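A.B. asks: Just need the structure, nothing else, for what follows:
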Amino acid sequence: MIENMEIIIFEIISQAGMAKGLAYKALEEAEKSDFKKADQLLKEADSYLTEAHKIQTDIIQAEASGERTELSLLFVHAQDHIMTAIEARTLIEHMIRMYKKMAEK
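C.D. replies: Sure, this is the predicted structure:
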């Protein structure tokens, strides 16, 4: 069994939360037409999403190797954080592209 599962779960929540927060900051910068800053913030968000996904993948690989993971509400909550962070980041990227197109006109 994976040791310190609660700490690992909180790390997923933290990484995903940082990613989502940075994506929303990127949107705010795009609203101000600072597209360079917006792109920089999205890249930073991606690094947090990558880390959250890596942790999640490690858990999945451990389970695939026969190491059972106890399903808890906290773990489900962490999964929700990853999914909403990815979805927010994707949607925000599209919105920033729209802001860029509007700024070109």
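
A.B. asks: From here on, just use CA atoms for contacts and neighbour counts.
C.D. replies: Will do.

A.B. asks: which other helices and strands contact the lengthiest helix in the chain?
C.D. replies: Longest helix in the chain, counting residues (DSSP state H): helix 73-104. Judged by 3 or more Cα pairs under 8 Å, 6 or more residues apart in numbering; DSSP states H and E, helix 73-104 is in contact with helix 5-31, helix 35-64.

A.B. asks: relative to helix 5-31, how tilted is it?
C.D. replies: Inter-element angle recorded for helix 73-104 and helix 5-31: 10 degrees (by axes from the mean of the first three to the mean of the last three Cα atoms, to 10 degrees).

A.B. asks: this one as well, want them side by side:
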Amino acid sequence: MGIIIHGGNARSSAMRAIAEAKNANFGEAEKLIEESNEELNKAHRIQTDLIQAESRGEKTEISLLMVHAQDHLMNAMTVRDLAIEIIDLTKKTINI
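C.D. replies: Purely as a prediction, here's the structure:
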């Protein structure tokens, strides 16, 4: 559940960052991207712990919830990456 929670928080922060950039609030947009990064780091730590446990021979049940969590995390990472690009493009458009 931690991966889902932190992934969802990361995605929400990235989406809010885009909204702030659309309003030329680039300082707030950058702050929200940093929040997104922090949430992704938390989710990634949980994922890494699961991977390390499995490498030690501890079995992790592959459930629909686990698949959903991984999908949620990858989605959040993609949204964050795209938000960074959208913010950059918005900055360039406003400066023209």
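
A.B. asks: Could I get the TM-score for this pair?
C.D. replies: Overall, the chain-to-chain superposition scores 0.99 on the TM-score scale (TM-score structural alignment, normalised by the length of the second structure); 96 aligned residues with a Cα RMSD of 0.4 Å.

A.B. asks: Relative to E87 of the first structure, which of the helices and strands packed on helix 73-104 of the first structure is closest?
C.D. replies: E87 of the first structure lies closest to helix 5-31 among those, at 9.0 Å (Cα to Cα).

A.B. asks: From the contact counts, what lies against the closest one?
C.D. replies: Counting contacts by 3+ Cα pairs under 8 Å, 6+ apart, helix 5-31 of the first structure is packed against helix 35-64, helix 73-104.

A.B. asks: Find me the equivalent region of the longest helix of the first structure in the second structure.
C.D. replies: Residues 64-95 of the second structure are matched to helix 73-104 of the first structure when aligned by TM-score structural alignment.

A.B. asks: List the superposition-based mean deviation of that stretch with respect to the first structure.
C.D. replies: Average distance, stretch 64-95 of the second structure versus aligned residues of the first structure after superposition (mean Cα distance after the TM-score superposition for the first structure): 0.4 Å.

A.B. asks: cool, stretch 34-54 of the second structure as well?
C.D. replies: Using mean Cα distance after the TM-score superposition for the first structure, the mean distance for stretch 34-54 of the second structure is 0.3 Å.

A.B. asks: Show me what counts as buried in that stretch.
C.D. replies: Residues of stretch 34-54 of the second structure classed as buried: E34, E35, S36, N37, E39, L40, N41, K42, A43, H44, I46, Q47 (neighbour count, 16 or more other Cα atoms under 10 Å).

A.B. asks: Give me the distance between it and the centre of its chain.
C.D. replies: 10 Å (Cα atoms, centre = their mean, to the nearest Å).
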